[in-house]
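Asker: just the structure for this:
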Amino acid sequence: MKRCLVAFAIAASLFAPVAHADDALEAKVRAYVPVVSLAKVCDIRINDATLGDHRAVLEAVKSDPNADKLAFRVHYETQTAYIKARDGGKRVAFCKDFIAANSQYAKARVTAVVEDHMSHVSTNVQKAIAYNVCGANTSAKLSKADWKPYALTKKMLEIEHKLAKENAETNGWNVTEETTAVTEQFCAAVKTR
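Answerer: Down below sits the predicted model:
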């Protein structure tokens, strides 16, 4: 019985309100821990500034027991919310909402990769992809030099679809939702160019 009480006391102390954590540190923990916690499962690319800030927060948390407890609790709550959404068949919607709410720290990895790629291709290639893949209203004529980057861009989308399908099948997720989400992320990146 004593062991159960000790375990309960330890668990209760982990989730006790954080009374004396530094306010600035607490705000950073609440901002950065969820983003890093969901980076892999929501296929997020975190910007370099956020990664640097997160490392600094982790160092600061080591010397503040209240902030350490808060970081653990925030990570636990974030993972629990994700698992609940995933198990309820709402993984894609949860991740989309999470990325939108934390866009200053991270964006969908596919979106980030495509934005980077599109910054290196001609405007005609961008317009042709927007028209042929994303349903934009205006088409573009491709020069002979534009055909290779255009084909590579379409190949990039095919690879991302294949990866999404494999991930979905491996993890028991909805394949159509996963591949549709990839297309939406791809087109979101194309439209920002």
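
Asker: C-alpha from now on. contacts and neighbour counts both.
Answerer: Fine.

Asker: okay, now residue 114: neighbour count?
Answerer: Residue 114 is flanked by 20 other residues according to other C-alpha atoms under 10 Å.

Asker: can you tell me the element the closest residue to it other than its chain neighbours falls in?
Answerer: Nearest residue to residue 114, sequence neighbours excluded (C-alpha to C-alpha, 6 or more residues apart in numbering): residue 189, at 6.0 Å. Using DSSP states H and E, residue 189 sits in helix 175-192.

Asker: list the buried ones in that helix?
Answerer: Within helix 175-192, the residues scored as buried using 16 or more other C-alpha atoms under 10 Å are 175, 177-179, 181-183, 185-190.

Asker: ok, the nearest residue to residue 100 once chain neighbours are set aside - contacts?
Answerer: Nearest non-adjacent residue to residue 100, counting by C-alpha to C-alpha, 6+ apart: residue 107, 7.7 Å away. Residue 107 makes contact with 44, 45, 46, 99, 100, according to C-alpha atoms under 8 Å, 6 or more residues apart in numbering.

Asker: another sequence for comparison is provided below:
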Amino acid sequence: MIQIKMGARQPPKEFAAISCSTRFLGWALRDWVAALLCAIGHRDPNPTAACGSVIWSMSSMKRCLAAFAIAASLFVPVTHANDALEAKVRAYVPVVSLAKVCDLRINDATSGDHRAMLEAVKSDPNANKLAYRLHYETQTAYIKARDGGQRVAFCKDFIAANSQYAKARFTAVVEDHMSDVSTSVQKAIAHNVCGAPPVKLSKADWKPYAQIKKMLQIEHKLAKENAETNGWNVTEETTAVTEQFCAAIKTR
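Answerer: Prediction:
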């Protein structure tokens, strides 16, 4: 089962109003800058707020002109960048682009390569143009799936295709917690939540067992609240949490 925590974090509010192409394309640039220049290097849960964006400080007319200039540039054929750099751009840009909306945790190796890639892109116009284009296309695909009621499936498939670079955040959190508890606690959780065979717990195991169960309850609550707030399918969102939780336990 592919692990994906759906609904624990809200996507940017701008996603809700993509009927205005100017606003969406303006946002595409803003989120590209925030995601690729800030998300990896900042601990702020809202990197776009931490870094800001030039385009949103412009007048309405300037934003309009800038957005359509961006739109035009996205669809101009891109001359090949350096092959090695192009490969990294194609690998890392989509993953970072969806890190927030699909709640991904990017692994350390990818984070380091991504930072180096950003530096190289600055001096390669072709790679820079390719990066903008890939970000736009990735976000467009996500929005189409989300608006069609396929958000959970889309993110599951995306993580499966990019599992060497990132995994669902909650899966990583669960795996970290599982490494700190006994095998008996892991088996007890697997029984209680995932339908595995029963196991007896010692007195010392009850506290960590209760803590992990509490963590799962909190994540379910967050998934339900975010689904209700954003108009997503509540059952799909909460079920995805359980699936991710159980998949993480099975990897231990």
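
Asker: looking at this, residue 105 of the second structure is in a strand?
Answerer: Yes: using DSSP: H, G, I helix; E, B strand; the rest coil, the assignment for residue 105 of the second structure is a strand.

Asker: map it onto the first structure.
Answerer: Taking TM-score structural alignment, residue 105 of the second structure has residue 45 as its aligned residue in the first structure.

Asker: quick check: the residue lying closest to its match once chain neighbours are set aside vs residue 12 of the first structure, distance?
Answerer: Leaving aside its sequence neighbours, residue 45 of the first structure sits nearest to residue 109 (C-alpha to C-alpha, 6+ apart; 4.6 Å). Distance of residue 109 of the first structure to residue 12 of the first structure, computed by C-alpha to C-alpha, to the nearest Å: 37 Å.

Asker: neighbour count for those two, which is higher?
Answerer: Taking other C-alpha under 10 Å, residue 109 of the first structure and residue 12 do not tie; residue 109 has more neighbours (19 against 11).

Asker: hang on, the earlier thing: map the residue nearest to residue 100 of the first structure across to the second structure for me.
Answerer: Using TM-score structural alignment, residue 107 of the first structure sits opposite residue 167 in the second structure.

Asker: mind listing the helices for the first structure?
Answerer: 2-14, 23-38, 48-62, 65-87, 91-101, 109-118, 123-132, 147-171, 175-192 (DSSP state H).

Asker: which bit of the second structure covers the helix holding residue 189 of the first structure?
Answerer: So helix 175-192 of the first structure is aligned with residues 234-251, judged by TM-score structural alignment.

Asker: gap between residue 224 of the second structure and residue 74 of the second structure?
Answerer: For residue 224 of the second structure, the distance to residue 74 of the second structure - C-alpha to C-alpha - is 37 Å.

Asker: of those two, which one has the most company?
Answerer: Neighbour count, other C-alpha under 10 Å: between residue 224 of the second structure and residue 74, residue 224 has more, with 22 against 19.

Asker: which ones are touching residue 119 of the first structure?
Answerer: residue 193.

Asker: how about it, what's its match in the second structure?
Answerer: By TM-score structural alignment, residue 119 of the first structure lines up with residue 179.

Asker: ok, now how distant is its match from residue 246 of the second structure?
Answerer: Counting by C-alpha to C-alpha, the gap from residue 179 of the second structure to residue 246 of the second structure is 14 Å.

Asker: map residue 97 of the first structure across to the second structure for me.
Answerer: Mapped onto the second structure by TM-score structural alignment, residue 97 of the first structure lines up with residue 157.

Asker: can you get me a residue count around its match?
Answerer: Neighbours of residue 157 of the second structure using other C-alpha under 10 Å come to 14.

Asker: would you point out which residue is most central in the first structure?
Answerer: residue 44 (2.5 Å; C-alpha atoms, centre = their mean).

Asker: residue 85 of the second structure and residue 78 of the second structure: what is the separation?
Answerer: 14 Å.

Asker: of these two, who's got more company?
Answerer: residue 85 (18 against 15).

Asker: isn't the more buried one up against residue 127?
Answerer: Yes: counting by C-alpha atoms under 8 Å, residue 127 is a contact partner of residue 85 of the second structure at 7.2 Å.

Asker: next up, the contacts around the nearest residue to residue 184 of the second structure once chain neighbours are set aside.
Answerer: Computed as C-alpha to C-alpha, 6+ apart, the closest residue to residue 184 of the second structure that is not its neighbour in sequence is residue 201, at 6.3 Å. Residue 201 of the second structure sits next to 184, 185, 188 when contact means C-alpha under 8 Å, 6+ apart.

Asker: what's the matching residue for the last one over in the first structure?
Answerer: By TM-score structural alignment, residue 188 of the second structure lines up with residue 128 in the first structure.

Asker: not counting sequence-adjacent ones, nearest residue to its match?
Answerer: residue 140 (5.1 Å).

Asker: just residue 233 of the second structure next, same as before
Answerer: residue 227 (6.2 Å).

Asker: what's around the one you found, how many residues?
Answerer: Using other C-alpha under 10 Å, residue 227 of the second structure has 22 neighbouring residues.

Asker: how far away is it from residue 72 of the second structure?
Answerer: Taking C-alpha to C-alpha, one finds residue 227 of the second structure at 35 Å from residue 72 of the second structure.

Asker: do the same with residue 91 of the second structure
Answerer: From residue 91 of the second structure to residue 72 of the second structure the distance is 24 Å (C-alpha to C-alpha).

Asker: what sits closest to residue 26 of the second structure if chain neighbours are left out?
Answerer: Once chain neighbours are set aside, the closest to residue 26 of the second structure by C-alpha to C-alpha, 6+ apart is residue 67, at 4.9 Å.
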